[in-house]
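Here is a sequence together with a model predicted from it:
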Amino acid sequence: MREFIVEADGGSRGNPGPAGYGAVVSDAATGETLTELAEYIGVATNNVAEYRGLLAGLRAARALDPTAMVHVRMDSKLVIEQMSGRWKIKHPDMKPLAAESRAVLPPDQVTYEWIPREQNKHADRLANEAMDAGAKGEQWERPKADVAAPPGEQRPKPPSEPQPSGASGETADEQQLSRAPGWSSAPDLGAPATFVLLRHGETPLTPQKRFSGSGGTDPALSTAGREQAHRVAEALARRGTVQTILASPLTRTRETAAIVATRLGLDVTIEDGLRETDFGAWEGLTFGEVRDRHPDDLNAWLADPEAHPTGGGESFAETATRIAATRDKLVAAYAGRTVLLVTHVTPIKTFVRLALGAPPESLFRMELSAASLSAVAYYADGNASVRLFNDTSHLRP
């Protein structure tokens, strides 16, 4: 069995301030550097940047060999102790990143070791290079004299010259691709796994804005919801890029998926990980009714992603852990394919939040309409690109 060493680091010039991470994967037996990664991540804290470096390093190790043993070495005492389970994770920005990191590989394949900063110079250098690039409005690029690839693997050749970046951080070529029909990808990273995220059509509860999760009455589509499903099916048929359809097990998503699948000539596979959050005793109630009946529980829920709805249910942190695990499983299974995921408000917002590295409270700052389309592409290097969000143009007469 192969064994990898992952060294990771992150930094922030201001804490919070402009931040970046670096990660290195090397062969434990030979010491050969197999992969090095770095990224400018915008404004963040040191600890968030360190977790982002850990996550990138683990994903890179998994991409090289998902069965390998991985030994993580970092100079962040906080990250090492929290990931080892000896310290509790309290900060809301770090909880989902830790959950994502734990989900990359089985826990019995990963060990953690704290090392002094002077022994982590490679990852530290990469993190600083990423922050330097960010200060210039650029993203870090691996030097042309690339590190060696593992046996039997060919690395894609870097472009002859660095491409100018736009405000989004994409190169000019990537921006051109993102404007092309379909959900396209940057050619040098290979075809990504692209998830087209479809929120189900309306149910009788939708116009009333009532909590409708996985623990309620499981309502079916309304007449308006079925019409919305037919409209989105026609839009997807015109685009012609969906190859596979997966759906949440709830009635409203299965009905929406069935209408789309009939139009596209595809089958539907049920994926339990795509179900909506269980809202406990709030199921079927409006926000105002919950505020009147359970004000303390509602305030706690709005302030803390670990908080549960009244009567149990599922916290947003638990939903994020479930969605991250589902995402990783599906990315591995559908690399290079375009997959339609017919699901719900919270899972779609969570896919987008995790792709952006946004904090949990961002869930309350996204509007997601019934029968809307969003899209996220996942690349072989572990990075993600949000391609579309809450598109409802297909619902217009």
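Received it, and whenever you're ready, just let me know what you need.

alpha carbons only for contacts and neighbour counts from here, please
Fine.

For the closest residue to Thr269 other than its chain neighbours, give me its contacts.
The shortest distance from Thr269 to any residue other than its chain neighbours is 4.7 Å, reached at Leu246 (C-alpha to C-alpha, 6 or more residues apart in numbering). Neighbouring residues of Leu246 by C-alpha atoms under 8 Å, 6 or more residues apart in numbering: 257, 268-271, 339-342.

Neighbour-wise, which one of these leads?
Of all the contacts of Leu246, Val342 has the most neighbours under the rule other C-alpha atoms under 10 Å, reaching 34 neighbours.

helices or strands next to the strand or helix carrying that one in the packing?
Secondary-structure element containing Val342, defined by DSSP states H and E: strand 338-343. Applying 3 or more C-alpha pairs under 8 Å, 6 or more residues apart in numbering; DSSP states H and E, one finds that strand 338-343 contacts strand 193-199, strand 244-247, helix 251-264.

Comparison target below:
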Amino acid sequence: MREVVVEADGGSRGNPGPAGYGAVVVDAATGETLAERAEYIGTATNNVAEYRGLVAGLRAARELDPEVTVRVRMDSRLVVEQMSGRWQIRHPAMRPLAAEARSVLPAGQVTYEWIPRERNKHADRLANEAMDAGARGEQWSPPAAAAAGPSAGAEDPGRSGARDGTDVRAARNVASAGPPPDLGAPTTFVLLRHGETPLTPQKRFSGSGGSDPGLSEAGRFQAERVAQALAGRGTVQDIVTSPLARCRETAQVAAARLGLPVRVDEGLRETDFGAWEGLTFAEVRERHPRDMDAWLASQDAEPTGGGESFAAVARRVTEARDRLLAAHAGRTLLVVSHVTPVKTLVRLALGAPPEALFRMELSAASLSAVAYYADGNASVRLLNDTSALR
């Protein structure tokens, strides 16, 4: 029975944002590239694009030989673990895509393997080519001069892993496309976490379902220092804030320095931590260990007592982001918010997985910044800057 390798990838410039996938089918014995697939799919998340790439790769393999044995290799841990049956598929949008992938070939003909991103360059390149085509208002098509070559692990002058570090096919595409479009000035979010409250030094859960504490004396001092630094830079043109007291106070201090009005956006409020409000991490671990474990393991899990999941927060923060981008296009906007919304905006800009929230430090009164471009790309320019407080 013939054996092939399917490498698949997907990406979203904004997550959700303009998205595309890429897939390549390779002969397992010779390394010969047998088929390439890529498509711009409009606005979608990274996970949706990755699943679409998997489905396209499996279908391309089936077209070559319905009896084929397939080794799928992807750098998406989520897709590999879910399709291998080791992780549950909790997100409702993923279930039909996983079912579609399982329907392409009998289960006994397909195995799954996770690989690092650097070993999935071929599929990654195809996905980016598809997204680039979408940005031009086109659909992806194979370069006319592209020749089939070896897959990952072999020298291929048409791949970004070539010995001289260049991507010949990509260079041809850029040359034929002409100069890049003028995207204009980006819309820049200067993300300011509010100053300290009495609960901050105690590291207690303080969300939107609790007592809504205001700034402490230390927090008011921090707000003044950051406002002074922002006034010195002179770049902020508009201010928007979470409706919670600690953010409104921080925003008003900045507004007084900058001479700007403050607008409130409900989507920027902190997570509702349910029954965990006011408790420390250790107290929650002691009282609600199962709920805590579930919350740390899945973006769809809610805190005890009907709080918000990370997925729910991400949806409303995404909606708030899109509203603000539409209302403040090309301007620099001071966004005063909380730990989870700020980290979520950074995570989405990076296209990072949900667990990245636990890998960022965000101090009270710290500044971060994200620039958003007209083609849907985003650039993280600053993270957790506390220099104004020193």
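Received it, and whenever you're ready, just let me know what you need. Source: prediction; values computed, not measured.

Just the TM-score for the two chains, thanks.
Structural agreement between the two chains, given as a TM-score (TM-score structural alignment, normalised by the length of the second structure), stands at 0.62; 279 aligned residues with a C-alpha RMSD of 4.0 Å.

one step back: on average, how far is the strand holding Val342 of the first structure from the matching bit in the second structure?
Here strand 338-343 of the first structure is compared with the second structure after superposition; its mean distance to the aligned residues, by mean C-alpha distance after the TM-score superposition for the first structure, is 0.3 Å.

Which residue range of the second structure does that strand align onto?
Following TM-score structural alignment, the aligned partner range for strand 338-343 of the first structure in the second structure is 332-337.

Stretch 193-211 of the first structure too?
Aligned by TM-score structural alignment, stretch 193-211 of the first structure corresponds to residues 187-205 of the second structure.

ok, back up a step: so what corresponds to the residue nearest to Thr269 of the first structure in the second structure?
Checking TM-score structural alignment: Leu246 of the first structure goes with Val240.

Against Leu333 of the second structure, how distant is its match?
7 Å (C-alpha to C-alpha, to the nearest Å).

Same question for Glu266 of the second structure.
From Glu266 of the second structure across to Leu333 of the second structure, the span is 16 Å (C-alpha to C-alpha).

Can you tell me the centre-most residue of the second structure?
Closest residue to the average C-alpha location of the second structure: Gly351 at 2.6 Å, with C-alpha atoms, centre = their mean.

From what I see, that residue and Ser12 are in contact.
Yes. Look at Gly351 of the second structure against Ser12 with C-alpha atoms under 8 Å: they come within range, at 6.9 Å.

shared neighbours, the two?
Residues touching both Gly351 of the second structure and Ser12 comprise Asn46, with contact defined as C-alpha under 8 Å, 6+ apart.

Quick one: residues contacting Gly125 of the second structure.
For residue 125 of the second structure the amino acid is Arg, not Gly. Under the criterion of C-alpha under 8 Å, 6+ apart, the contact partners of Arg125 of the second structure comprise 22, 160.

in what helix or strand does it lie?
Per DSSP H and E, Arg125 of the second structure falls inside helix 121-135.

C-terminal to that helix, which secondary structure element comes first?
The element immediately downstream of helix 121-135 of the second structure (helix or strand, assigned by DSSP H and E) is helix 168-177.

starting at the chain centroid, how far to that following helix?
Per C-alpha atoms, centre = their mean, to the nearest Å, the displacement of helix 168-177 of the second structure from the mean C-alpha position of its chain is 27 Å.

do stretch 202-222 of the first structure as well
Relative to where its chain is centred, stretch 202-222 of the first structure has its mean C-alpha point 26 Å off (C-alpha atoms, centre = their mean).

re earlier: would you mind measuring from the match of Leu246 of the first structure to Ala326 of the second structure?
Summarising the geometry, the distance separating Val240 of the second structure from Ala326 of the second structure, computed by C-alpha to C-alpha, is 14 Å.

Against Ala275 of the second structure, how distant is Val226 of the second structure?
Between Val226 of the second structure and Ala275 of the second structure the computed distance is 33 Å (C-alpha to C-alpha).

Compare those two (neighbour count), which wins?
Neighbour count, other C-alpha under 10 Å: between Val226 of the second structure and Ala275, Val226 has more, with 23 against 17.
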